[in-house]
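Q: structure, please.
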Amino acid sequence: MPETPEIPDIPAQIPALREDPETEGTQDAAGTVSGEDGDRGTAEPEAEHGDAGFDLGEPGFDHSAPVVAESLVPESVRQVAARATLPFQAARADLSFGTAFWYNDLIETGGDHEVIRQYLVTATSRTLFEIGQWTLRGDLTDPEQPVDELVMGGFAKRWKVLEGLGVAVMPTVELHLHAERKGWRWDTQEITDGLAAQADDIAAIGAEPMPAYILGHEADDSGRSAHPDRTQRLLAGEVCRPAPDAPLTWSDPLPTGFDGAPVFAALPLPDEQLKLLCLGVALPGEGGPDAPATVVAFADLRPAIHALAPHRRRHWWQRG
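A: As a prediction, this is how the structure comes out:
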């Protein structure tokens, strides 16, 4: 039998739940997960989209970005990504707030199947805590659950830091196993290969500001509550790239809770239409809390995340 990879390949739609999943992480109490590393656990190791009942014609799976009208860009962002974000915080007095989003790294495609690895993506600076706390949005569960919290011990160790980018990713296995133990499944949207911007898309953005949007979860940072409302908000602004070798810059500072959120824009097509793209991850500016935010583009993120996948074994009949 082939060995189970360190980070199992899993489909974006999880198969039927098992009654007694095996996992090295243990659930200490309701809403609490413990274990040494978040990528331990079991999942379908090489599930294919065809086996999971996917429509390969959905935006993203055919490797082409959705085409939208200019007036419909904000609503289009909500349609493709409203269920792609998850708010979290440090479960301690300083209450460091962030937003993560689900991303499907495309490992292999051929014929009528695709193999992916799924991660949560966010700002590294919001992951450096021993205990983290996710806000489990009821609209991301099937069947729908009341809003709840999931506390994770060893939080910082569960993230894989993408060196030099200020971004970290967490394999989603533990979150799927938590849902399995609770008797429900995640019903999410993900940033897919087709929706994530390519290098050519980023190169088309110049010094002239263009409209863009950040989809994140704001937080009340007044300190009045340890469990503030984390309502999702679509923040309008602009992005630009002052020089060909410069990073993308957001027009304003980020609100509290938006660190790590996905950034969207619609780039023009020759036929006067627009293609909707996720440009990358929003990070706080280097000049302090009042500095304009930066955007780490998927042109840099995609290869860094893809490099995390262990080499896939091929059987003798697959060689050629």
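Q: can we go C-alpha only for contacts and neighbour counts from here?
A: Fine.
Q: surely Leu72 is within a helix?
A: Yes - under DSSP: H, G, I helix; E, B strand; the rest coil, Leu72 sits within a helix.
Q: isn't Asp198 up against Phe298?
A: In this structure residue 198 is Gln, not Asp. Yes - counting by C-alpha atoms under 8 Å, Gln198 does reach Phe298; the two are 6.6 Å apart.
Q: neighbour count winner among the two?
A: Just comparing Gln198 and Phe298: by other C-alpha atoms under 10 Å the higher neighbour count belongs to Phe298, 22 against 18.
Q: now that one: closest residue in space, sequence neighbours ignored.
A: Gly280 (5.0 Å; C-alpha to C-alpha, 6 or more residues apart in numbering).
Q: wouldn't that neighbour be in contact with Ala297 here?
A: Yes - contact criterion C-alpha under 8 Å: Gly280 and Ala297 qualify, at 4.3 Å.
Q: so how far is Ala197 from the residue nearest to Phe298?
A: As judged by C-alpha to C-alpha, to the nearest Å, Gly280 and Ala197 stand 7 Å apart.
Q: secondary structure class for Glu174?
A: Quick answer, by three-state DSSP: Glu174 is helix.
Q: now it: how far from Leu279?
A: Note on Glu174: its distance to Leu279, by C-alpha to C-alpha, is 27 Å.
Q: let's see this one next, to set against the first:
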Amino acid sequence: MTDDDPLADLVLEHWSASTLPVGPRSSPGTAFFYNELVETTPDGEQVREWWLTADRLTRTKVGEVRLRPELIEPTGAAPDHLAVPDFEQMWSRRSGVAVTSTAFLHEHAARKGWSWSTTQVTDGAVAKAEHVRAVGAQPCPAYALGHVTREPDEPGEERPLAIATSRVARDPDGVVRWQGTLPDGFAGGPVFTVEQRGTREFHLRCLGLLASADRNPTVLTFDTIHSLIEELVRPKPPKRGFFRRR
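A: Now for the predicted structure:
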């Protein structure tokens, strides 16, 4: 974890409202909102909103999502938890990443008379293919967001948001990894890296998400995420087959 780090403060300032705790205490994790820019027109930007997490957190019939009170409008209008049936079937997956549309979250809120007050990790803040390729064997600073667990008798929020700091690097097998350990609950959480521009200028980018909270976990990078989303939204070719001539 980290204290008195201005970059950690910036990560929290911009993206602390983009995450939700998922999973039971026995298998806790984090999911986050991603806002994909589709096109820019004179009338504004057209976007698609996705919910991202680690594949391993989605393999359950009924999903458990904690509704953070500070992200609900009006305050107190929603319960603490949301049980999502058919959770396993609603996700698309590739190489450890799981992606689904956030429509069901907004539709549920509308039916219950409240709305979400989240932020999203936007297209402008995520790593493009060239940024992913630039991650090499030399470690670079990295930050991760995740919802940790408290013991039942501990005071305060049951699944508070936390930030961890370490470094990421590409191992000899070409896999991008977070260096070191993380508390339970960080699986699926977003990872941010620092792109240095000169001596005083820098840019924070979301490199991807954590596959697990094990030691030296894989960072599932945004090139994989983008590839999966592109496949989901690509128009399907017309079906070919036999037809009956009249």
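Q: one step back: got a list of what the counterpart of the residue nearest to Phe298 of structure 1 in structure 2 touches?
A: When structure 2 is aligned by TM-score structural alignment, Gly280 of structure 1 is paired with Gly208. Neighbour list for Gly208 of structure 2: 126-127, 190-192, 219-222, 225 [criterion: C-alpha atoms under 8 Å, 6 or more residues apart in numbering].
Q: residues contacting the corresponding residue of structure 1 for Ala187 of structure 2?
A: Structural alignment (TM-score structural alignment) places Ala187 of structure 2 against Asp259 in structure 1. By C-alpha under 8 Å, 6+ apart, the contact list for Asp259 of structure 1 reads 97-99, 122-123, 126, 282-284.
Q: now the residue nearest to the spatial centre of structure 2. Nearest residue, chain neighbours left out?
A: The residue lying closest to the centre of structure 2 (C-alpha atoms, centre = their mean) is Phe32, at 3.3 Å. For Phe32 of structure 2, ignoring the flanking residues on the chain, the nearest one in space by C-alpha to C-alpha, 6+ apart is Thr19 at 4.2 Å.
Q: counterpart of that neighbour in structure 1?
A: For Thr19 of structure 2, the aligned position in structure 1 is occupied by Thr85, per TM-score structural alignment.
Q: let me know the helix or strand that the aligned partner of Glu180 of structure 1 in structure 2 is in.
A: Aligned by TM-score structural alignment, Glu180 of structure 1 pairs with Ala110 of structure 2. According to DSSP states H and E, Ala110 of structure 2 maps onto helix 103-112.
Q: chain center to that helix, what's the gap?
A: Relative to the chain's own centre, helix 103-112 of structure 2 is displaced by 19 Å; criterion: C-alpha atoms, centre = their mean, to the nearest Å.
Q: list the buried ones in that helix?
A: Ala109 (16 or more other C-alpha atoms under 10 Å).
Q: Ile131 of structure 1 and Ser76 of structure 1, how far apart?
A: Per C-alpha to C-alpha, Ile131 of structure 1 is found 35 Å from Ser76 of structure 1.
Q: and the helices in the stretch 151-300 of structure 1, which stretches?
A: Along the stretch 151-300 of structure 1, counting by DSSP state H, counting those that start in this stretch, helices occupy 173-182, 199-203, 298-306.
Q: report the aligned residue range of structure 2 for the shortest one.
A: When you say that, I think you mean helix 199-203 of structure 1. Using TM-score structural alignment, helix 199-203 of structure 1 pairs with 129-133 in structure 2.
Q: return the set of buried residues in the matching stretch.
A: Within stretch 129-133 of structure 2, judged by 16+ other C-alpha under 10 Å, the buried ones are 131-132.
Q: mean deviation, it versus structure 1?
A: Compared with structure 1 after the fit, stretch 129-133 of structure 2 shows a mean deviation of 1.9 Å (mean C-alpha distance after the TM-score superposition for structure 1).
Q: can you list contacts of that stretch?
A: 207, 221-223.
Q: quick check: Pro268 of structure 1 vs Leu276 of structure 1, distance?
A: 9 Å.
Q: okay, the two: which has more neighbours?
A: Leu276 (27 against 16).
Q: contacting residues for the closest residue to that one other than its chain neighbours?
A: Nearest residue to Leu276 of structure 1, sequence neighbours excluded (C-alpha to C-alpha, 6+ apart): Ala266, at 4.3 Å. Going by C-alpha under 8 Å, 6+ apart, Ala266 of structure 1 touches 68, 70, 73, 211-212, 274-277.
Q: and in structure 2, which of the residues you listed remain?
A: When you map these onto structure 2 and apply both residues aligned by TM-score structural alignment, their matches' C-alpha atoms under 8 Å, the shared contacts are 211-212, 274-277.
Q: thinking again about what came up before, and for Gly280 and Ala197 of structure 1, which residues touch both?
A: 297-298.
Q: before we move on, the earlier item: which residue lines up with the residue nearest to the centre of structure 2 in structure 1?
A: For Phe32 of structure 2, the aligned position in structure 1 is Phe101, judged by TM-score structural alignment.
Q: now the strand or helix carrying its match on structure 2. Mean distance?
A: Take DSSP H and E as the rule and Phe101 of structure 1 turns out to sit in strand 97-110. Superposed on structure 2, strand 97-110 of structure 1 shows a mean distance to its aligned partners of 1.4 Å (mean C-alpha distance after the TM-score superposition for structure 1).
Q: that strand: which residues count as buried?
A: Applying 16+ other C-alpha under 10 Å to strand 97-110 of structure 1 flags 97-106 as buried.
Q: now swap in stretch 207-214 of structure 2 and tell me
A: For stretch 207-214 of structure 2, by 16+ other C-alpha under 10 Å, it's 207-214.
Q: keep only those of the residues you listed that are in strands.
A: Among the buried residues of stretch 207-214 of structure 2, the members found in strands (DSSP state E) are 207-210.
Q: mind putting the residues you listed into a markdown table with distance to Trp178 of structure 2?
A: Output for those, formatted as a markdown table (distance: C-alpha to C-alpha, whole Å):
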| residue | distance to Trp178 of structure 2 |
| --- | --- |
| Leu207 | 11 |
| Gly208 | 11 |
| Leu209 | 10 |
| Leu210 | 8 |
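Q: nearest to Ala98 of structure 2 among those residues?
A: Nearest to Ala98 of structure 2 among these is Leu209, at 10.2 Å by C-alpha to C-alpha.
Q: all set now, cheers.
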